[in-house]
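> I'll drop the sequence and a predicted model, then ask my questions.
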Amino acid sequence: MSILNKPFNTPYNTAPFSKIKDEDFLPAFKEAIKNAKAEIDKIVDNAESPTFENTIEALDFSGEQLDRISSIFFNLNSAETNAEIQKIAQEVSPLLSEFSNDITLNENLFKRVKSVYDKKGEFELSVEQETLLDKKYKSFSRNGANLSEDKKEKLREIDKQLSQLKLKFGENILSETNKFEMLITDKKKLSGLPEGTKEAAYQLAESKNKKGWLFTLDYPSYIPFVTYADNRELRKKISLAAGAKGFKNDELDNQDNVIKIAKLRYERAKLLGYSTHAHFVLEERMAKTPETVQNFLNELLEKAKPAAESEFKNLESFAKELHNINRLEKWDSAYYSEKLKQKLFSLDDEQLKPYFKLENVINGAFTVASKLFDLNFEEINNIDKYHNDVLTYKVTNNNGDLTSIFYADFFPRKGKRNGAWMTSFKPQYVKDGTNERPHVSIVCNFTKPTISKPSLLTFNEVTTLFHEFGHALHGMLANTTYPSLSGTSVYWDFVELPSQILENWCYQKDALELFAKHYETGEVIPMDLIEKIKKSATFNEGIQTLRQISFGLLDMSWHGQNPSEITNVKAHEVVAFKRTNLFPEVAENCMSTAFSHIFQGGYSSGYYSYKWAEVLDADAFEYFEETGIFNKEVATKFKNNVLSKGGTENPMTLYKRFRGKEPKPEALLKRAGLLK
């Protein structure tokens, strides 16, 4: 029996990473699936008539071992993967997909669930229990329980294919990211780049036995290059490489995968009686229908487009005036935006970075959480890590009770996908009178320390850290009975509220003064810089909003209609972007083939939720601003009605209980400077 199938004799029941070998996973998965099936059989074979406890509750607590192994394995596949893990993922995904279908297509199990659902008035259920019952019933009815046998088989086949295609999509993007290297040997070509960026590039080249400065598509390398490098040709080279991921008609091409995924999702939705994949997904979202999403995005587009066009004209004239650029291209965007921002606000990231040493920012996030939610963070070294870079913390409340174990993983490396995300290794739930506490993790890709400098964050990286930490707080403060309703298990268009609201503290003097201190002198960030940060917060907000809307519209174009006529990914995308495009089209680039959020992650038909949650977060933060950003009463209301409740009730009910009213988009438009 694999170590993964036994109880972990570890501090706080943490994952024993150092003892797990790659070859342990496949047998562990098979054993855990067998055990989980036995648990399901026990529910089905129960001679007693179905009750909430012996059917719904038993079902929610089943497969605990399998869930634990899955979370450990798939988190490693994102943050610390290798060829062996990727191979296992391809083998395991169909098995898990098959197992999931074995549950939802199990007729006798569904009969028991339906029996409880039909008689729910006879059971005295709490609000949380009613929510769980509703969710369990829908997990069957929405996933084929009412289909005929031949259609159930078809569904199984589709799900198996989808699980493998999504994995392949992600593997291709990781390989593409790792493959690209741009070595610069002529120092003159580094003009404009910050010292820290050059030093990091030099060290990277050295680590690979190369002479010169090495740049890659990892964000801490790519973003500073396109933002600061004066050499336009090299900006173009690296920008084209980033935009062409999965779009080169080679062995890592994703065009076929994209079309297959979109068509299979549509086919699956039709099989289940829905018009499109978006109709299927949105039934269980705050937005409810594709029409609501389209109207929401179109309304925002109407408000943002005039501002975006005006900002773009300003950027064009500025580039023309500065360097006689006649046509602004995508690889000019970050560069001239940064130059214009410096001119308008006398502010640039290099000025700010010394005040944002990574360790200080982490402590700042902890202090904010402590002041708002009474949490205490203590770094501990008695638990296993999956990589030396990972930091581990014990989180307690003011009574000293364990709230959570927290893992933080901040630097890019070969086996780690780009971007930033929050995840968990163990959920929170209450069983046999014990409140099991969660193990939560955030993963980012920030600039590593160099020989001469610690890790200094750009302001954008600071807000990214606070964003992911907001998700982490949602996980840490979870206080529900059932694992499937705990923490971030909420409607997808509500899940970004805790993360996005926390970003607001990064712009506040009272919060910044807690942690924004010069890494050499200890001097607190000067007031004039704080003012500049606040003033520049809405700089090019129209362009940024248009960009987010364009991704939402692209997502809906793949999932909100019948994709069976789509044969050319690029041609389809050009049409989807028509109303939001500001820059000239780049023939060599394609967004869809690297749009991991919707083709690998869980955001299909859900990308709009970032803007949707911004409406909630702007409205919610306005409440904090009215009362003071560290007001304990408002923070406690937010903790008790939003953060701790998970998915136990309808999100709008929870939001109104916190805020006293429904959110209005005006707060967002005002904050973004889009309300005249």
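Perfect, I can see it now.

> drop to CA atoms for contacts and neighbour counts, all remaining ones
OK.

> Would you mind measuring from residue 324 to residue 519?
38 Å (C-alpha to C-alpha, to the nearest Å).

> Between the two, which has more neighbouring residues?
residue 519 (20 against 11; other C-alpha atoms under 10 Å).

> Helix, strand, or coil at that one?
Secondary structure state of residue 519, per DSSP: H, G, I helix; E, B strand; the rest coil, is coil.

> Comparison target, given below:
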Amino acid sequence: MVKVTLQYADYFPIMDNARNSKTRKRLFLAFKNKCKGNVPLFREMMILRDEAARLLGDANYAAYQLGDRLVTSPEKVNSFLDDLRCRLADRGAEELKRLKALKTADREGEPAGGEQYCLWDYRYYNRLLLEKDYQIDQQEIAEFFPLNKTLEGMLDIFSRLFGLVFYEVDASNQTKDLTWYPDVRIFHVWDDDDDGGEFVGYLYLDLYARDGKRGHPFNINLQPGFEYENGDRSYPSTVLLCSFAKPAGTKPCLLHHSDMVTLFHELGHGIHDLVRKTRYSRFHGTMTVLDFCETPSKMLENWCWLSRPLQSLSHHYETGEPIPQSMVDNLIRVKKVNSGLFYLRQLHISIFDLHIHQPPSHASILNTDITSTYNSLWQSITQMAGPSGETTATDTGGNDWGHGYATFFHLLSDYGAGYYSYLLADVYALDMFHSVFKSDPLNPEQGRRYRRMVLEKGGSQPEMKTLSDFLGREATTQAFYEELAIGGRSRIC
């Protein structure tokens, strides 16, 4: 018997690779039913948030939260989400049809039953599709992206684009009080000579998993930068926290492409944190309005889908060879594969988030069946079947089979009534990338311009002004809709 935990490190590989549908379903249900004690706490939080917003004179918690964001009302966000859902419906249906056909072929000769395409089928058949139709072997790709070498390549890209120099503090020269764990790495970050050679700040990298550490990668500010009254600066410190597997023997930690995208994204937050130059710490780095703060890092993710950056980041862990061009070409081809279904899943969470945070009355949230709402929206938006009627369904229309929302960190944090920010960040990020970087992604002149006009501004001026100043016009959805091949052009607000 093999012990399987409900940690991401066990859950995702099994959902990706377990051919037996019953195994996937069993693990899916266990994963969506963990931390049952959070369910009443989540409900209480929604009730208290709504009560607090109404006491402050707002219609609901969503209205309270959106008052000072880029998109200033729930109605505008709802309109954006509804429009995107309509535009994606046909694309999602076509992608689902293709995956259903793959499942039917995969199950040929098996007993009848299980013809529906279910929520626990997605990751398995998505992987199978990439392997069969696009020759994508994630394990083979990972061999070209050992963690430390890939990280060196990422820092080199940031150096070339933004005029930065990274000096690692030799571990033998570190005193014990400089870090909180022996394998934490520290970099002194400076402007290069062309940009004046001034000190920028400190970058900490805490990359490997250990007991008690959060599983998902994230970036946090340790010390914001600001200006003293005499004009001197206090320099920022930022840390990238990950939970990659520690190298076993002589074999290094190898990154799947999705891991690499996430690492580049979070490191982008760290760079935003470091280069920000504001007078007050309150507006430092990523301390922008919530529905803008993901935009800079979302834009940088595009470099992980381009041939030149992928070549420069790659380094086979045994031979040192770069990734073959044919493998790069195949990888780039799959960027948009099943992207409709991906964004429908993002829409599910965003729509649920806004729904529970904008009840028409306080009595309404008291009477809302949060579990049924979450699960029914998931199934209706993605058009994938759930296990309704097969587990503990009682009086909720068969949709009380799991409470995935109760462990969804964003909904319990400042991202409450704000998960749509990830979708909006993609809109703004693609607008900037297509307009400025797509034709020459490693152009140092444009990189420095982006640093000065976007990254260094932080939250010290209205973020919509930051966008329009950099673009030379108002931001639109055109590039985002073109990327998804769903057409159209409109302003967000």
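Now that the structure is in, tell me what you want to look at. These numbers were taken from a predicted model, which means no experiment stands behind them.

> what's the TM-score here?
Superposed pair, TM-score by TM-score structural alignment, normalised by the length of the second structure: 0.89. Supporting alignment: 459 aligned residues with a C-alpha RMSD of 1.8 Å.

> Residue 223 of the first structure corresponds to which position in the second structure?
Under the alignment (TM-score structural alignment), residue 223 of the first structure maps onto residue 12 of the second structure.

> Kindly report the same for residue 354 of the first structure.
By TM-score structural alignment, residue 354 of the first structure lines up with residue 143 in the second structure.

> What count of nearby residues applies to that match?
21.

> Quick one: residues contacting it.
254-255, 316-317 (C-alpha atoms under 8 Å, 6 or more residues apart in numbering).

> Tell me the most packed of those residues, by neighbour count.
Top of the contacts of residue 143 of the second structure by neighbour number is residue 254, holding 26 neighbours under the definition other C-alpha under 10 Å.

> how far away is it from residue 89 of the second structure?
36 Å.

> and if you look at residue 59 of the second structure?
Counting by C-alpha to C-alpha, the gap from residue 59 of the second structure to residue 89 of the second structure is 31 Å.

> same check, this time on residue 383 of the second structure
As judged by C-alpha to C-alpha, residue 383 of the second structure and residue 89 of the second structure stand 9 Å apart.

> The longest helix along the first structure vs the second structure, average distance?
When the first structure is parsed with DSSP state H, its longest helix is helix 290-323. Its matched residues in the second structure lie on average 0.9 Å from helix 290-323 of the first structure after superposition (mean C-alpha distance after the TM-score superposition for the first structure).

> what's the matching range in the second structure for that helix?
Counting by TM-score structural alignment, helix 290-323 of the first structure sits on residues 74-107 of the second structure.

> Only the buried residues of the matching stretch, if you could.
Residues 74, 77-78, 80-81, 84-85, 87-89, 91-93, 96, 99-100, 102-103, 107 are the ones in stretch 74-107 of the second structure that count as buried (16 or more other C-alpha atoms under 10 Å).

> Quick one: map residue 340 of the second structure onto the first structure.
Using TM-score structural alignment, the partner of residue 340 of the second structure in the first structure is residue 542.

> and the helix or strand containing that match, how far out from the chain's middle?
Here residue 542 of the first structure sits within helix 541-559, counting by DSSP states H and E. For helix 541-559 of the first structure, the distance from its own C-alpha centre to the chain's C-alpha centre is 16 Å (C-alpha atoms, centre = their mean, to the nearest Å).

> Mind giving me the packing neighbours of the next helix or strand after it?
Per DSSP H and E, the first helix or strand lying C-terminal to helix 541-559 of the first structure is helix 569-576. Under the contact criterion of 3 or more C-alpha pairs under 8 Å, 6 or more residues apart in numbering; DSSP states H and E, helix 569-576 of the first structure touches helix 255-271, helix 541-559.

> Before I go, just wanted to say thanks for your time.
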